[in-house]
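*Asks:* Just the structure for this:
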Amino acid sequence: MTRISSSASNTILISRFLQTQRTLQDLETQVGTEKRTQTYSGLALSSQRLLNIENAKSSLERFNSNNDQAQLRLDIQTTALTGIRGAISDFRELLLGFSNGDLTDPERIEQIQADAFRSLKDIQNYLNTEADGRYVFGGGTVRTEPVSFGLSTVSAFQSIYDGARVTYPTTREAHLEKFSISRSNVDLNPAHLTFEQTDAGTGKSRINTTASSGQFQNIAAGTTITISGTVGGVNDGVYTVDSVDPNGLWIDVRTEQLTDEGTALVPIFAEFSYPDPEDPRQMTSITTDVTFDRRTNTITAINADALEAIPEGSMVTISGTTNNNGSFTVASNDGTDMVVESKRLVSDGGTNSTLEVLGGGNPLTFSVGTGPNGEDQIITNTATFGTLEAGQRIKINNTNTENDGKIFTVQSVADDGANVTLTLASDESLDDTVPTVTTGVVALNALPFSFNAAERNFYFDAGAAGADEVVFTDGGAGQDTIALTGATFTDAKGNLLPAGTRITVSGGTGNDGTYTIESISTDGTTATLVATDNLAGGTATKTAAVLAGTGSITYTDNDPAADSITLGGGYFRDPDGNNLPAGTRITFAGTTGGLNDNTYTIASVSADGLTATLIPTDAVDDTTPTQTAGTISVGGTVGTISATSYYKGDTSTQTHRVSESRSFEFDITGIDPAFEKAIRGMFLILQGETGTEGGLDRNQNRISEALYLLDDALDRTNNQPPPFGAELDSNIEEMEIILGYRAVLLSDVKKSNETIISSFQTSVSSIEDIDPLEAITKLLDTQRTLEASYQTFARVRQLSLSNFL
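*Replies:* Down below sits the predicted model:
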């Protein structure tokens, strides 16, 4: 061994080299990043303090970022609000100028209504302002346009809101109503409504519900409602709610109709005021003795031609009566009989009732093709028929004609004082083989569904015309058939009689008896009997045969499945041919032994309409499965009553946190009272066509009412008495103040946050950052130390004992 260094000394030297190298690398990183360390652990006791400062700084930066987004939303709301203020203010000035001029000038009215239309469209556009992918006035509904007035043209709007029969809501509560009622809230029965044309002579029409309470309780008077889905559409339309039962059992809707008043012997001395034909802006008047007839909407002068000065199409204001004071529009006028336009409900629902039992003194005449447009007509001398209304349905029975068992719809009623003529719907056909009958029953068929198993639903007398025949065919191994010549197995609308109809044959045909129909041929002339029924006399052709149809009810206990009821000779359908909806409650009476006299709820109806399946909790008694007695009815009629608001958003608010301790709500929506009042005021002006009873020229009070709403929407100071009761306290001026305050709050907090963030950044820098001069000096010193160490190590490695010998 000649080396002086040992293994231990080498190890120590190398360890020192590596340590110096690490120190050099750390210093290089510090110089390159200007940070003391790349990990929190490198800061030792200062690391926790640094974390706290950085978290606080990050929180403030997030607040500033969120506040920038909130500021954008506020800026856009402010811009939109400025536009809305301009639209309201401009229209207010226009309306104020209009109020100081001729309020009956058609051109000026047309212009102010056009201004209202334009202003409403502008407001709608502003309220549908979108920012950053969200609508700013929709509350929590941010992806759907929150406001829709449904405006297309002025005339289209006025065709609905005529200002007389249907008026625009005057209160906030009525203006913002939104609901849809199609079933009873007690038992979910869809057939829960009844409609009355007149409410005990008040001149209003009434909608009742079978619900025990509360169905209509929350509906505000003045609400615009839409009625749809009524049987035959007879009561579909738009109406204004006039009053509501405190218990929610009925709604009275605003109608325009006369009330029966006066007679030829005791007439009513009335005054009629109407626009002068030479100058419609001037009113003229006449007085004369008249009578009023509600059903025909006719005012009849006792003296011929006493009303001839009143032009058709004009508005007439009646005074001096007990029940008919008001304004009406003249539909036609021959000088003696003046017919006014009406808007009212058709009585429907309730109960079926006998209208007339025919006799020698009150016959019924069937007249085919004699209506104004070729419709069939029924003529009678009985005044009872004069109470019928267009749209109502009647059922004829026991007249021993082919009209028995058929339901007809009244299209119009004419009463000339001697006879009442009913014109039927154009798609319904009478049989006039026997033109006049003195026996039988005519019933008012008010229900959307009723069935009487024992009642005649078909009648055919081959001998009535002298040339008709009934052909009985024994099918041998197949099924027997009965065919008609000169008639068909159909109802009033030409629909085939349903399977299960029971046909009773009489007239000494050899085949007299009762048979059940399984099916009817497509042309309606041939009925195929069920396989278990065989013609007693076999094949034969008879000219004196009489066929009368009745029905049956079959009860089926399907335990453990739901029970069902099947009709023979009838359908679970309404007069429009629609299957009764699920939830309909049907009431049975007169069943065998009363075992099924009950009320059941329908779960479903088969596609062919013959079978109703009940809900599982309803059970039938099938001791006698098929019965030929019993009646079925529903408690009311169907229909949907709904109201819609211009606002499609919601009322939820969004809280924005400006800082840890400060926040505010984004709570300005399209139904804010300030917007709603202005919108309501403009619509008051827009409704009603000039020259009509609902026109602005005839309802000048709307100008002051609209001005109040516009003033109340704009400013905080409005000392005028509110025309429609107290309004909610909100206005554009307050909104601008609120938005301005929020913008200042955001700005102040942002400035404060930026100052604090700057201080935090200084503290972070004092902990994290290095002194570059000091770090570079240390780097160079360490580098020289490392280089010297390498040189010394190399020199020591070269030393040997041999060098000293």
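
*Asks:* switch to C-alpha atoms for all contacts and neighbour counts from now on
*Replies:* Will do.

*Asks:* Distance check, residue 75 against residue 131.
*Replies:* Relative to residue 131, residue 75 is positioned 10 Å away (C-alpha to C-alpha, to the nearest Å).

*Asks:* actually residue 105, not the one I wrote
*Replies:* 43 Å.

*Asks:* do the same with residue 714
*Replies:* Applying C-alpha to C-alpha to residue 714 and residue 131 gives a distance of 25 Å.

*Asks:* same deal with residue 94?
*Replies:* Here residue 94 is placed at a distance of 32 Å from residue 131 (C-alpha to C-alpha).

*Asks:* any idea which helix is longest in the chain?
*Replies:* What stands out as the longest helix in the chain, according to DSSP state H, is helix 46-99.

*Asks:* To compare against the first, here's the next sequence to fold:
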Amino acid sequence: MVTRIADLSFTTSMVGRLQQLQANLLEKQVQVSSEKKSQQYSGISDHSQRLVSIENLTALNDRYVRNNDIVGTRLEVQWNAYQATEITITDMRDRLETFLEFSTSDETAVDDIQDWAYKSMLAIESQLNAFVDGQYLFAGSKTHTKPVDFGLTNLSDFQAKYDGEKVTYPTTRDAHLVETSLSEDTTGNSTSWLSFNATTNIITASTSAFGTLKAGSVFTVSGSPSNDGNYSVRDAYAFDTSALDAAPTITLPDASTLTNADFGTLSYSNPVTITAATASSLSGIAVGDSITIAGSTDADNDGTYTVSANTGTVLTVVPNKITVATAFDTSALDAAPTIDSSVSGVGDLTAADYGTLSFTTPNTVVAATGGSLANLSVGDVFTISNATDSDNDGKYTVLTNDGTTMTVTSSTLTTEAGVAGTITASNYFKGDDTVLTHRIDKDFTIDMDINGIHPAFEKAIRAMGIIAQGTFGTAGGLDANENRVTEARWLLDSALDQVTGEAPPYGTEVSGDMVSLGFNIGFKQILMEDTKERFTKLNTVLTVQADEIENVDLALAIAEFTDASTALQAAYQAFAQAQSLSLADYL
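*Replies:* Predicted structure coming up:
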């Protein structure tokens, strides 16, 4: 109406003011309900950068805490496995101490300690296969692979493989941890690369192929015509003589040759070195080169070899020969066997000739009738059959003979040259030695470096295998090898505590024991707990700082909300009153 006082301009201005008051009330209402100054960083623009930084740091710390909790759980399980393994090793050591009070001729005591050693190996296998969060804890980087597998079924099967004489449980770490599979020589020849010599018990590869096999390691031959089976390495070498040699020719990979005009003379040193008389004359041969030696005075030194080190004057090559360990299985008197000689003119020998035979270790045969073995000469090969203990049957080569007493070597191999075959050696550890790392914060990481071949575990396992091998009453039994008891005890002492006060029985050992291992795990656990506590405290401080930036003073916010509500109500009333004013009221 034309008499109304409030015009369009006034109404528009009042509506805009009402909208401002409504927006302010809504903002105050949200602040009261959320207790936050703003729902957007723009609402606290002066402090938004600092708040974002605090929130990012808090989130990062929370991630570290979560990840550390996961690793902390793994360390806890690892610690439990460690404690159980320490108890197993300690119990085995204590049992061995008690066994020393008995005679090794006590069959019951021997059987008990061997059974305990075998069961202790099974216990350690279970303990080192600790599994949590879908990962094996002692497997290195192969966390989805069960790390320890002895492949054991029962003690009898274990002793059938490791008879303690022909096949002995490895006594050194290097031999214990050999892992290899060989089915061809370095040239790729897989059909005729192996030769077996029954007289010398030597297995020869056509080229240097036995670098991974160590003295004392156990390997299996398969796929050969006549020599499949398990063997122990007595020696791995390239040259069986240490002699000066002026004749040979060395053929290099490029087909060029070196002769005595170049190197003067060559001196072969057992097991794997060649020394030239002329200094630096071999410097053109690189590590990894395959060289062929021919024309040696001792033809056994001829062959193709891979160079593993070179000073220019002295070459070191990879072994191509291994000798297997052999011996009699029992020390006993035997009236029954027949000696079948392969020597022309020497017929079979029976009890009518020698009376009785006495087998004694190591590798000795004694006839009751003096001089009855005189027709067998050093180097002769003969076969024993029908022995009371059939394990003493076999083919033997005479090493010494005074006519009554012979020392022999057992021909466990069957002679065959240039044949196919696969040589495999496998250890108990199926993981790897890759060291995983875990970042506990932005500046510090820890190594997750404890695996199933830690020296403490390996020494203990080796000691148990040495005790468990060989059955009572055989040449490989514990009763015939009393030294194994004190040697295994040293390994167990060293596994528990590095300080033993005695010289190591099998040469220098890799340092590492359960005491230091416990410190290692315990330190990591303490570090994880301290780090978690540090992050928790830091995040508490950061949360307070963030709250100071983004949180409202609730009492003040409620008061401001009340004021905004009152202002809006007053505005509505004023607007309504202004809208109702008319000039007609004043006329």
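
*Asks:* all helices of the stretch 151-300 of the first structure, in order?
*Replies:* Assigned by DSSP state H, counting those that start in this stretch, the helices in the stretch 151-300 of the first structure fall at 154-160, 172-175.

*Asks:* How far does the shortest one sit from its chain's centre?
*Replies:* Think helix 172-175 of the first structure. Centroid separation for helix 172-175 of the first structure versus its chain: 16 Å, with C-alpha atoms, centre = their mean, to the nearest Å.

*Asks:* residues of stretch 114-129 of the second structure that come out buried?
*Replies:* By neighbour count on 16 or more other C-alpha atoms under 10 Å, the buried set for stretch 114-129 of the second structure is 114-122, 124-129.

*Asks:* So which of the residues you listed are in strands?
*Replies:* Secondary structure from DSSP state E places none of those in strands.

*Asks:* hang on, the earlier thing: between the helices of the stretch 151-300 of the first structure, which gets nearest to residue 354 of the first structure?
*Replies:* Proximity to residue 354 of the first structure (C-alpha to C-alpha) singles out helix 154-160 among the helices of the stretch 151-300 of the first structure, at 37.1 Å.

*Asks:* how big is the offset of that closest one relative to the second structure?
*Replies:* Superposing on the second structure and averaging over aligned pairs (mean C-alpha distance after the TM-score superposition for the first structure), helix 154-160 of the first structure comes out at 0.9 Å.

*Asks:* Other residues contacting that helix?
*Replies:* Outside helix 154-160 of the first structure, the residues within contact range by C-alpha atoms under 8 Å, 6 or more residues apart in numbering are 113, 114, 117, 151, 166, 238, 686, 687, 688, 689.

*Asks:* I'd like the distance from that helix to the chain centre, please.
*Replies:* Centre-to-centre, helix 154-160 of the first structure and its host chain are 19 Å apart (C-alpha atoms, centre = their mean).

*Asks:* ditto for stretch 37-56 of the first structure
*Replies:* Taking C-alpha atoms, centre = their mean, one finds stretch 37-56 of the first structure lying 63 Å from the centre of the chain it belongs to.

*Asks:* same deal with stretch 207-218 of the second structure?
*Replies:* 19 Å.

*Asks:* Tell me which of the helices of the stretch 151-300 of the first structure sits most buried.
*Replies:* Across the helices of the stretch 151-300 of the first structure, the average number of neighbours (mean count of other C-alpha atoms under 10 Å) peaks for helix 172-175, which reaches a mean of 19.

*Asks:* on contacts alone, who are the packing partners of it?
*Replies:* Packing partners of helix 172-175 of the first structure (3 or more C-alpha pairs under 8 Å, 6 or more residues apart in numbering; DSSP states H and E): helix 673-686.

*Asks:* Where does the helix it packs on end up in the second structure?
*Replies:* Mapped onto the second structure using TM-score structural alignment, helix 673-686 of the first structure spans residues 455-468.

*Asks:* after superposition, how close is the matching stretch to the first structure?
*Replies:* Looks like 0.4 Å for stretch 455-468 of the second structure (mean C-alpha distance after the TM-score superposition for the first structure).

*Asks:* So which bits of that stretch are buried?
*Replies:* Neighbour-count burial for stretch 455-468 of the second structure, counted by 16+ other C-alpha under 10 Å, picks out 455-468.

*Asks:* Same question for stretch 24-35 of the first structure.
*Replies:* By 16+ other C-alpha under 10 Å, the buried positions in stretch 24-35 of the first structure come out as 24, 26, 27, 28, 29, 30, 31, 34, 35.

*Asks:* Next: stretch 275-287 of the first structure.
*Replies:* 275, 276, 281, 284.

*Asks:* Just the ones of those in strands?
*Replies:* 275, 276, 281, 284.

*Asks:* Would you mind listing the two of those residues that lie farthest apart?
*Replies:* Within those, 281 and 284 form the most distant pair, 10.0 Å apart (C-alpha to C-alpha).

*Asks:* Give me the common contacts of the two.
*Replies:* In contact with both residue 281 of the first structure and residue 284: residue 275, using C-alpha under 8 Å, 6+ apart.

*Asks:* Make sure residue 482 of the first structure is actually in contact with residue 504.
*Replies:* No. Applying C-alpha atoms under 8 Å as the test, residue 482 of the first structure and residue 504 come out as separate, 11.5 Å apart.

*Asks:* Name the residue in the two with the higher neighbour count.
*Replies:* Neighbour totals were compared for residue 482 of the first structure and residue 504, and residue 482 leads with 22 against 18 (other C-alpha atoms under 10 Å).

*Asks:* mind checking the SS state of the residue most central in space within the first structure?
*Replies:* Geometric centre of the first structure, nearest residue: residue 642, 4.1 Å, by C-alpha atoms, centre = their mean. Judged by DSSP: H, G, I helix; E, B strand; the rest coil, the three-state class of residue 642 of the first structure is strand.

*Asks:* aligned partner of it in the second structure?
*Replies:* Match for residue 642 of the first structure (TM-score structural alignment): residue 424.

*Asks:* Same question for residue 549 of the first structure.
*Replies:* That one, residue 549 of the first structure, aligns with nothing by TM-score structural alignment.

*Asks:* Residue 549 of the first structure: neighbour count?
*Replies:* 26.

*Asks:* Determine whether the claim that it is in a helix is correct.
*Replies:* No. According to three-state DSSP, the state of residue 549 of the first structure is strand, so it is not within a helix.

*Asks:* Go ahead and confirm it touches residue 458.
*Replies:* Yes. Counting by C-alpha under 8 Å, residue 549 of the first structure does reach residue 458; the two are 4.5 Å apart.
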